[in-house]
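Participant: Below is the sequence, then the predicted model.
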Amino acid sequence: MSQAIRAPMAADGLADILERVLDKGVVIAGDVSIHLVGVELLTIKLRLLIASVDKAKEMGIDWWQSDPMLSSHASQHGSQHVSRLEQENRMLRERMAEIEARLAGLSALGEDRT
């Protein structure tokens, strides 16, 4: 009989713990290194964050939104982002060409005076 009473309490306890973990977030970090005769062969750095989506966004973590494997909006967002960057890059190259032309003109003007 005492086991029947403990099981629901344990489930409630687990639900409370899970709710707290997702609300606050938990970070688990560890490193594994394999050495042979003093030579490091392999290092694996493990980082695990367990949190709710809201908590992760609050912490500035939202990589799943731009991953095309996880979000159907990611490919659309990614192509718009690339297009905007290409346009900005083109504009900057045009401005650089204009500045270089002006510098060349000033340089030629300075050489003519000497």
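Facilitator: Done, it's in.

Participant: going forward, measure contacts and count neighbours with C-alpha atoms only.
Facilitator: Noted.

Participant: Wait, residue 29 touches residue 50, no?
Facilitator: No. Using Cα atoms under 8 Å as the test, residue 29 is too far from residue 50 to be in contact (11.4 Å).

Participant: how much space is there between residue 88 and residue 96?
Facilitator: 12 Å (Cα to Cα, to the nearest Å).

Participant: what's the overlap in contacts for the two?
Facilitator: Taking Cα atoms under 8 Å, 6 or more residues apart in numbering as the criterion, residue 88 and residue 96 do not both touch any residue.

Participant: Use this one as the comparison:
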Amino acid sequence: MPASTLPNTPAPRPGSPLKTATSASSLADILERVLDKGIVIAGDVTISVGQVELLSIRIRLLISSVDKAREIGINWWESDPHLSSRAQELVQTNQQLLARIDSLERRLAESQVPEPKPSLAEPERFAQD
């Protein structure tokens, strides 16, 4: 029903601003609500010529506070080496450990003496029960 036909609702005057649910809210209130609850924006863009799809882009955007993101299980920034100094430290430690393992494996391979293969002239002896 249009607003002018609702009972006890005055018709809007021409040129007057529309009242919305957020008109009384400040930008800070809206931002606080979005960060507290989170918001997801999703969209797909497809470019086609005739029946041939040339480009397909899937866009997923999540806006939330860090606490809310952790609560829902998103914490990729903690392990991204470009964003976390601790992650960079772990990458360096991992590289050092891999180099050490490689060095130990080479030493082990050098220290092992290959077992002599049985010659054809000497038959293999099997233990009999």
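Facilitator: Thanks, I have it. As the structure is a computational prediction, the values presented were derived from the model and not from experiment.

Participant: where does the TM-score land?
Facilitator: Remark: TM-score between the superposed chains equals 0.59 [TM-score structural alignment, normalised by the length of structure 1]; 101 aligned residues with a Cα RMSD of 3.7 Å.

Participant: hmm, back to that, please say which of residue 29 and residue 50 of structure 1 ends up with more neighbours.
Facilitator: Counted by other Cα atoms under 10 Å, residue 29 of structure 1 and residue 50 do not tie: residue 50 has more neighbours, with 16 against 10.

Participant: Now check structure 2 for the residue matching the more buried one.
Facilitator: Residue pairing (TM-score structural alignment): residue 50 of structure 1 is matched to residue 63 of structure 2.

Participant: Is it correct that that match is in contact with residue 40?
Facilitator: Yes. Residue 63 of structure 2 is within contact range of residue 40, at 6.4 Å (criterion: Cα under 8 Å).

Participant: Scan structure 2 for its longest helix.
Facilitator: helix 85-111 (DSSP state H).

Participant: got the buried residues for it?
Facilitator: residue 87 (16 or more other Cα atoms under 10 Å).

Participant: what do you get for stretch 40-53 of structure 1?
Facilitator: 50, 51, 52.

Participant: For the second one, which residues are in contact?
Facilitator: Contact criterion Cα under 8 Å, 6+ apart gives 21, 22, 23, 24, 25, 26 as the residues in contact with residue 51 of structure 1.

Participant: Once you drop chain neighbours, what's closest to the second one?
Facilitator: With Cα to Cα, 6 or more residues apart in numbering as the criterion, residue 22 of structure 1 has its nearest non-adjacent residue at 4.2 Å, and that residue is residue 51.

Participant: ok, back up a step: can you pick out the most distant pair from the contacts of residue 51 of structure 1?
Facilitator: Distance extremes for the contacts of residue 51 of structure 1: the farthest pair is 23 and 26 at 9.2 Å, using Cα to Cα.

Participant: Compare these two (neighbour count), which wins?
Facilitator: Taking other Cα under 10 Å, residue 23 of structure 1 and residue 26 do not tie; residue 23 has more neighbours (16 against 13).

Participant: the helices in structure 2, which residues?
Facilitator: Remark: helices assigned in structure 2 by DSSP H are 27-37, 66-71, 85-111.

Participant: Could you dump those into TSV and include distance to residue 50 of structure 2?
Facilitator: Shown next, in TSV, are the helices of structure 2 (distance: least, Cα to Cα, whole Å):
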stretch	distance to residue 50 of structure 2
helix 27-37	40
helix 66-71	41
helix 85-111	47
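
Participant: Just tell me what residue 34 of structure 1 corresponds to in structure 2.
Facilitator: Counting by TM-score structural alignment, residue 34 of structure 1 lines up with residue 47 in structure 2.

Participant: What's the separation between the closest residue to its match other than its chain neighbours and residue 61 of structure 2?
Facilitator: Once flanking residues are discounted, residue 47 of structure 2 sits nearest to residue 55: 5.1 Å by Cα to Cα, 6+ apart. Residue 55 of structure 2 sits 19 Å away from residue 61 of structure 2, going by Cα to Cα.
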